[in-house]
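**Q** model the following, please.
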Amino acid sequence: MPESPAGDRAVEPLADERVVVPVSASELVFEGHVWDIRRETFDLGDGPIVRDFMDHPGAVAVLALDDEDRAFLIRQYRHPVGLRDWEIPAGLLDVAGEDPLEGAKRELAEEGDLEASEWSVLADFLTTPGGSNEALRIYLARGIRPSDEVFEREDEEAHIETRWVPLDECVDAVLARQVQNPSLVIAVLAAQASRSRGWRSLGEADAPWPTRSPGRGTSAEAAAAEDAARR
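**A** Prediction:
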């Protein structure tokens, strides 16, 4: 096995590093219905850099597994890609101050008419770090039961199709590139890997989320300062 190059950082734990850089300008270029486009000027030490990015409120998603390790999936139309794609229940964290776990419970109820008695953090990911500050947390929900309330759905959600699919079959569909929704892909691969390790990788439902989206109109610099203050 080849040796690591001298001076590399391979001996350190593999982990993203939080960096706070000076931001000299921040401008709202476009204010949208769900998210905005922001232009910021920052400096890494070699002069100003200007970047446009999507300023996003963040989101949560839920992989609900029943006692037979079948995943609850939904299929709905997504206009930007022109597909009725298979997904897991998910939604925006666009309610000010909303706890992400409560947001996940709301989405499972609204999109699946389901509730769960057991909740864990399965995975966190940044959807497009080069062009968006959107962070998404995926929860694993077990102890599934019908919701006490059936929700009326509108727009794309009015045409939702649902299906319970064995977890291994979901993984096969991902590896065959038959399904491509990122929350679904990450969720089922993470679940299969976690299951093979006795679910030891799961986090508590209220686990810290340091990369959570700062919220529309909040700079990354301010969000990092708030996160540091909380710790």
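**Q** please count neighbours and contacts with C-alpha atoms only from this point.
**A** Fine.
**Q** just checking, what packs against the lengthiest helix in the chain?
**A** Secondary structure of the chain read by DSSP state H shows that its longest helix is helix 182-196. The contact analysis (3 or more Cα pairs under 8 Å, 6 or more residues apart in numbering; DSSP states H and E) places helix 182-196 against strand 59-64, strand 83-87, strand 114-126, helix 167-175.
**Q** second input sequence below; structure requested for side-by-side comparison:
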Amino acid sequence: MPESSPFDELRDEPFAPEVVSSDLVFQGAVWDVRDDRVRYGDGEIRRQYVAHTGAVAIVALDEQERVLLIQQYRHPIRHRDWELPAGLLDIAGEEPLEAARRELAEEADLVAAHWEPLVSSWTTPGGNDELIHVFLATGVSAAPAVHAREDEEADIRVEWVPLDAAVDAVLAGRMRNGILSLGVLATSLRLRDRS
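**A** Down below sits the predicted model:
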């Protein structure tokens, strides 16, 4: 049995200072921007941030330990970056696992027999409140239906990439998507721990 460490229970700590005011300064089609004044220490601070719905992402892994990556245009960075299939938690009452199943079918026309939580992360806690839940999906096969796609999703490129090659590309800085990085690195560690 491994020896315990004083860091075994290391975790983020909830903290809720008084919010003096919270104003909606921009209502968007997908997410909003809020302007909050917060009592902090002996004074007051003001912070603007994106109020996000939350999201899910999927590391779909096949029997050859290849991970499914998608490439699509992302306007803010002016790149067609490599990503994991992912999507918003934008259906009221939908659990993250159900959203992950839906997104894998919608973005990659795939279903998976086995699902497990991999990791959850705040993507940019200084600028938004998005919490993304990343799942590992195995036993992957074609979905019964192909989904119609539009806008940036209409020309998504789909590629099965050896997990080790994806890890190498992340560590070499050739793929910079944070959620993809988190997902493939966590999957690599999970598989290592199982061997």
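**Q** TM-score for this pair?
**A** The TM-score (TM-score structural alignment, normalised by the length of structure 2) is 0.94; 190 aligned residues with a Cα RMSD of 1.3 Å.
**Q** which one of the helices and strands packed on helix 182-196 of structure 1 is the most hemmed in?
**A** Comparing these by mean neighbour count (mean count of other Cα atoms under 10 Å), strand 59-64 comes out on top with a mean of 26.
**Q** can you add distance to Asn181 of structure 1 and give the helices and strands packed on helix 182-196 of structure 1 back as JSON lines?
**A** Shown next, in JSON lines, are those (distance: least, Cα to Cα, whole Å):
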{"stretch": "strand 59-64", "distance to Asn181 of structure 1": "12"}
{"stretch": "strand 83-87", "distance to Asn181 of structure 1": "6"}
{"stretch": "strand 114-126", "distance to Asn181 of structure 1": "13"}
{"stretch": "helix 167-175", "distance to Asn181 of structure 1": "9"}
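**Q** and Tyr77 of structure 1, what does it touch?
**A** 83-85, 156, 159 (Cα atoms under 8 Å, 6 or more residues apart in numbering).
**Q** so what corresponds to it in structure 2?
**A** Aligned by TM-score structural alignment, Tyr77 of structure 1 pairs with Tyr73 of structure 2.
**Q** name the nearest residue to that match, sequence neighbours excluded.
**A** Distances taken as Cα to Cα, 6 or more residues apart in numbering place Arg80 nearest to Tyr73 of structure 2, at 4.0 Å, with adjacent residues excluded.
**Q** just checking, that neighbour touches Gln71?
**A** Yes - the pair Arg80 of structure 2 and Gln71 qualifies as a contact (Cα atoms under 8 Å) at a distance of 5.9 Å.
**Q** got any residues that touch both of these two?
**A** By Cα under 8 Å, 6+ apart, no residue touches both Arg80 of structure 2 and Gln71.
**Q** so what's the spatially most central residue of structure 1 closest to, chain neighbours aside?
**A** The centre of structure 1 sits closest to Leu136, judged by Cα atoms, centre = their mean, with a distance of 1.8 Å. Leaving aside its sequence neighbours, Leu136 of structure 1 sits nearest to Ala59 (Cα to Cα, 6+ apart; 4.8 Å).
**Q** show me what contacts that neighbour?
**A** With contact taken as Cα under 8 Å, 6+ apart, Ala59 of structure 1 is in contact with 90-93, 134-137.
**Q** quick one: which of those residues is nearest Ala173 of structure 1?
**A** Ala90 (19.6 Å; Cα to Cα).
**Q** from Arg102 of structure 2, how far off is Thr53 of structure 2?
**A** For Thr53 of structure 2, the distance to Arg102 of structure 2 equals 16 Å [Cα to Cα, to the nearest Å].
**Q** what's the answer for Ala142 of structure 2, then?
**A** Ala142 of structure 2 is 13 Å from Arg102 of structure 2, where distance means Cα to Cα.
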